[in-house]
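**Q** I would like to see how this sequence folds:
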Amino acid sequence: MSSIELFAGAGGLALGMSNAGFNHSAIIEWNKDACETIRYNRLLDNSPIAGWPTPVENDARKIDYSAFREAVNVISGGPPCQPFSLGGKHQGYNDERDMFPEAVRAVRELKPKAFIFENVKGLMRASFSDYFEYINLQLAFPDFVRKPEESWEKHLYRLKCYSGQSKASDLHYKLNVKLLNAANYGVPQKRERVFFIGFRSDLAIDWQFPEETHSEDALLIAKWITGEYWERHKISKKDRPEPSVRSLGRIKRLKHAAKATDVEVISKLPWLTVRDAICDLPDPELGIKMQVDNHIFVPGARTYPGHTGSPLDEPSKTLKAGDHGVPGGENMLVKLDGSVRYFTVREAARIQTFPDQYRFNGSWTETMRQLGNAVPVKLAQTVASSVAASIANLDSN
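**A** You can find the predicted model right below:
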């Protein structure tokens, strides 16, 4: 199945799409360093992206899609999230980096069987509620084009009217929108992102988001009821920390549920933690010559209010790119003695579920920015596999 990847960044969503069986007809990204990461990986031995086309280093607003119109099953991408990020300047639809109009244009011109778009949780804030509805309606009815000089508010009003009056024969997409926490799908990171999944209406595909596979409750059981988590990591009882005060009530409830063999509680796998992700990597502070790519200690980490790092035995906090380099708290590890250090690039890549064969070429600040902007590969693969299965089932009938 063919796909086109927009706003590819360092390739997290695109790699998940590849792992799900999609073949990219084009990889489009405007940032030179991100394109260089993809070009670099295409040429490596045993590269997981060896079959990818050379990335198109260009602004999405300048892309001519006419060459791809007969070849695209799915369009995917993560429009730049800074306009809506909780950590950004919150300019939203007034931010020139808002690329949702270009995502809609690609869908309108290529008319794929489906699309997969991803963005930050901040897009769902109350202050953006009208624009969030506008994005949804544009994606559902991409042929209903905004007029020259028309404000988005007036276009939204017309879209609302049209959506209630459109004919079944008119091109539109059945849209599914949901906020997903990557930790609930086996990613060692608490990363909430909103996904927009659309299927072309004439295909009559009834699709639902994949069921969550992991849970915090299951992690609490593995730590404080069965002890399996500590045993797996060979942590003796005397070296195990005490559960947090916040979790004591939940642990008591889970003990009762476990005795009653509550299927809902025990059917999911435990959340993965930072320790799960990096336990087999050498300590970068020891100065040992590393046999692992991108695993180099960077000094200077410090905490400040609201940015205190990620505990070792929890999923990490959301890795972030920052406006000017790497923000202090989100990309740090809290060590067992309470001190902090920055995650290495390889540790951050593990947390974003990039394979170790995928390498990042460039400065630490730049590669961490790429990782902070990326879609976790495993989450992307889970969603894309479900979309691919629906299309394959359609094609086989």
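
**Q** Please count neighbours and contacts with C-alpha atoms only from this point.
**A** Fine.

**Q** and L379, how far is that from N176?
**A** 16 Å (CA to CA, to the nearest Å).

**Q** Looking at the two, which has the bigger crowd around it?
**A** Taking other CA atoms under 10 Å, L379 and N176 do not tie; L379 has more neighbours (23 against 17).

**Q** for the protein, which helix is longest?
**A** Of all the elements of type helix in the chain, the one with the most residues (DSSP state H) is helix 377-396.

**Q** contact partners of that helix?
**A** 1, 12-22, 113-114, 116, 182, 185-187, 203, 205, 207, 209-210, 352-354 (CA atoms under 8 Å, 6 or more residues apart in numbering).

**Q** one more time with 7 Å, if that's ok
**A** With contact meaning CA atoms under 7 Å, 6 or more residues apart in numbering, helix 377-396 is reached by 12-13, 15-17, 19-20, 182, 185, 187, 210, 352-354.

**Q** Quick one, which of those are buried?
**A** Buried members of those, counted by 16 or more other CA atoms under 10 Å: 12-13, 15-17, 19-20, 182, 185, 187, 352-354.

**Q** please give me the structure for this one as well, since I'd like to look at both together:
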Amino acid sequence: MRSVELFAGAGGLGIGVARAGFEPAAVVEWDRWACETLLENKPWPVHRGDVREFSYDHLANIELVSGGPPCQPFSMGGKHNAFLDRRDMFPEAIRAVRELQPKAFIFENVKGLTRQAFANYLEYIRLQLRHPEMEARAGEPWLDHLARLERHETSGSHAGLHYNVVLRLLNAANHGVPQKRERVFIVGFRSDLSTEWNFPAETHSARALAWAQGPEGDYWDQHKVARNNRPLLVVPPKERPESQPWLTVRDALVGLPDPQTRPEAAKAFPDHRFIPGARSYPGHTGSPLDQPSKTLKAGVHGVPGGENMLRRPDGSVRYFSVRESARLQTFPDDFLFHGAWGETMRQLGNAVPVRLAEIVAQSVRAQLDGVEARGSV
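**A** Below is the predicted model:
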């Protein structure tokens, strides 16, 4: 099945989509370093440039459109301008759906998109994706366009191209990613297909990690941690949960030598070197070794950079190396990043965890395979 990837960044979402069996017919990204990263690692047709100037005329039979429209308009750390922000690229995501008419789409964005302040605009996005042919008229304010979409939605007359759209806030840690990272996923299926779909069930939990780290669990034995160095982090549940334990930073870094204390051994791994200068301050204390990491941020200094750190059991901190950060984002170890450290951390901080993308995309692919098997395309 052929796909188009927009706002590809370093390729976290794209790798997951490709692993689910989709073949990229076009990958669009404007950032130079992200494009170089993609070209270094994947034989994909990468188009560097402004997506607003990209033509889909040469593309046909596209089953999936995916991408992560730039999140700065909605980010908790930004100015929260949403539709007033010229970096809002959701209109381009909607244009791709309108022109390519894929069987399905997967878009993702930051948790900030679900803020109450953006509630009306999130519904506006959803209704545009549901009825992509109902474009805004020249000079039409977005609230007027929203009202027109609402009237169309409630009229019961949905001729032409439209999609069944669902969205959910997913925590990557609950799906086997060693990072507490919440992203909004918006998934749609073309309404002429016979589909019944829901987001994949969560497989991992904090309760299961508490059990694994308690007296009855085997977490500490697996990591060969001496008994006198085994803190009881939380009170474990009385019964073993059916879910799997959250994966921790310690789980993610298995096999990687510490780049600060073992720099020579660390040289055997690409993008794995010690970066000095990390410091802890209130509210920015780094990620504990025996929990999933905090959300990696697209920065290295100040507020964002304060969380791109490892906090050891003795309280000392250091920056995660690029390779360690890639592990936390579930990129493969042979995936190489282009750019200086700060630029590379920006790519990683903006990325979708590969494993989370793969899980969602596999579920969408299974639904589309079922459609083909029933002959209802």
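
**Q** Now the TM-score, please.
**A** TM-score of the superposed chains, computed with TM-score structural alignment, normalised by the length of the second structure, equals 0.96; 372 aligned residues with a CA RMSD of 1.4 Å.

**Q** one step back: and the furthest pair within the contacts of helix 377-396 of the first structure?
**A** P210 and F354 (20.6 Å; CA to CA).

**Q** which residues of the stretch 101-250 of the first structure fall in helices?
**A** Counting by DSSP state H, counting those that start in this stretch, the stretch 101-250 of the first structure has helices at residues 129-140, 152-165, 216-224, 228-232, 245-259.

**Q** These: which one's closest to S267 of the first structure?
**A** Among the helices of the stretch 101-250 of the first structure, the nearest to S267 of the first structure by CA to CA is helix 216-224 (8.4 Å).

**Q** Now do the closest one and helix 245-259, the angle between them.
**A** If you take axes from the mean of the first three to the mean of the last three CA atoms, to 10 degrees, helix 216-224 of the first structure sits at 90 degrees to helix 245-259.

**Q** tell me, helix 216-224 of the first structure lands on which residues of the second structure?
**A** The counterpart of helix 216-224 of the first structure in the second structure, using TM-score structural alignment, spans residues 206-214.

**Q** what do you get for stretch 371-390 of the first structure?
**A** Per the alignment by TM-score structural alignment, stretch 371-390 of the first structure matches residues 348-367 in the second structure.

**Q** Now which residue in the second structure aligns to T318 of the first structure?
**A** In the second structure, T318 of the first structure lands on T295 (TM-score structural alignment).

**Q** tell me which element that match falls in.
**A** For T295 of the second structure, there is no helix or strand it lies in under DSSP states H and E.

**Q** what's the nearest residue to it if we skip its chain neighbours?
**A** R181 (5.0 Å; CA to CA, 6 or more residues apart in numbering).

**Q** contacting residues around the one you found?
**A** 171-173, 295.

**Q** Mind doing that once more with 6 Å?
**A** Residues in contact with R181 of the second structure, defined by CA atoms under 6 Å, 6 or more residues apart in numbering, are 171-172, 295.

**Q** so which of the residues you listed comes closest to W33 of the second structure?
**A** Looking across those and measuring by CA to CA, the closest to W33 of the second structure is T295, at 22.0 Å.

**Q** Next, count neighbours for the closest one.
**A** T295 of the second structure: 19 neighbours (other CA under 10 Å).

**Q** got JSON lines for the buried ones among the contacts of helix 377-396 of the first structure, with distance to L137 of the first structure and secondary structure too?
**A** Shown next, in JSON lines, are those (distance: CA to CA, whole Å; DSSP: H, G, I helix; E, B strand; the rest coil):
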{"residue": "G12", "distance to L137 of the first structure": "27", "secondary structure": "helix"}
{"residue": "L13", "distance to L137 of the first structure": "23", "secondary structure": "helix"}
{"residue": "L15", "distance to L137 of the first structure": "28", "secondary structure": "helix"}
{"residue": "G16", "distance to L137 of the first structure": "26", "secondary structure": "helix"}
{"residue": "M17", "distance to L137 of the first structure": "25", "secondary structure": "helix"}
{"residue": "N19", "distance to L137 of the first structure": "30", "secondary structure": "helix"}
{"residue": "A20", "distance to L137 of the first structure": "28", "secondary structure": "coil"}
{"residue": "A182", "distance to L137 of the first structure": "26", "secondary structure": "helix"}
{"residue": "Y185", "distance to L137 of the first structure": "28", "secondary structure": "helix"}
{"residue": "V187", "distance to L137 of the first structure": "31", "secondary structure": "coil"}
{"residue": "Q352", "distance to L137 of the first structure": "31", "secondary structure": "coil"}
{"residue": "T353", "distance to L137 of the first structure": "32", "secondary structure": "coil"}
{"residue": "F354", "distance to L137 of the first structure": "33", "secondary structure": "coil"}
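
**Q** burial count for the aligned residue in the second structure for P284 of the first structure?
**A** Aligning on TM-score structural alignment places P284 of the first structure opposite P259 in the second structure. Using other CA under 10 Å, the number of residues around P259 of the second structure comes to 21.

**Q** show me the contacts for the residue of the second structure most remote from its centre.
**A** Largest separation from the mean C-alpha position in the second structure: N228, at 37.6 Å (CA atoms, centre = their mean). Listed by CA under 6 Å, 6+ apart, the contact set of N228 of the second structure is empty.
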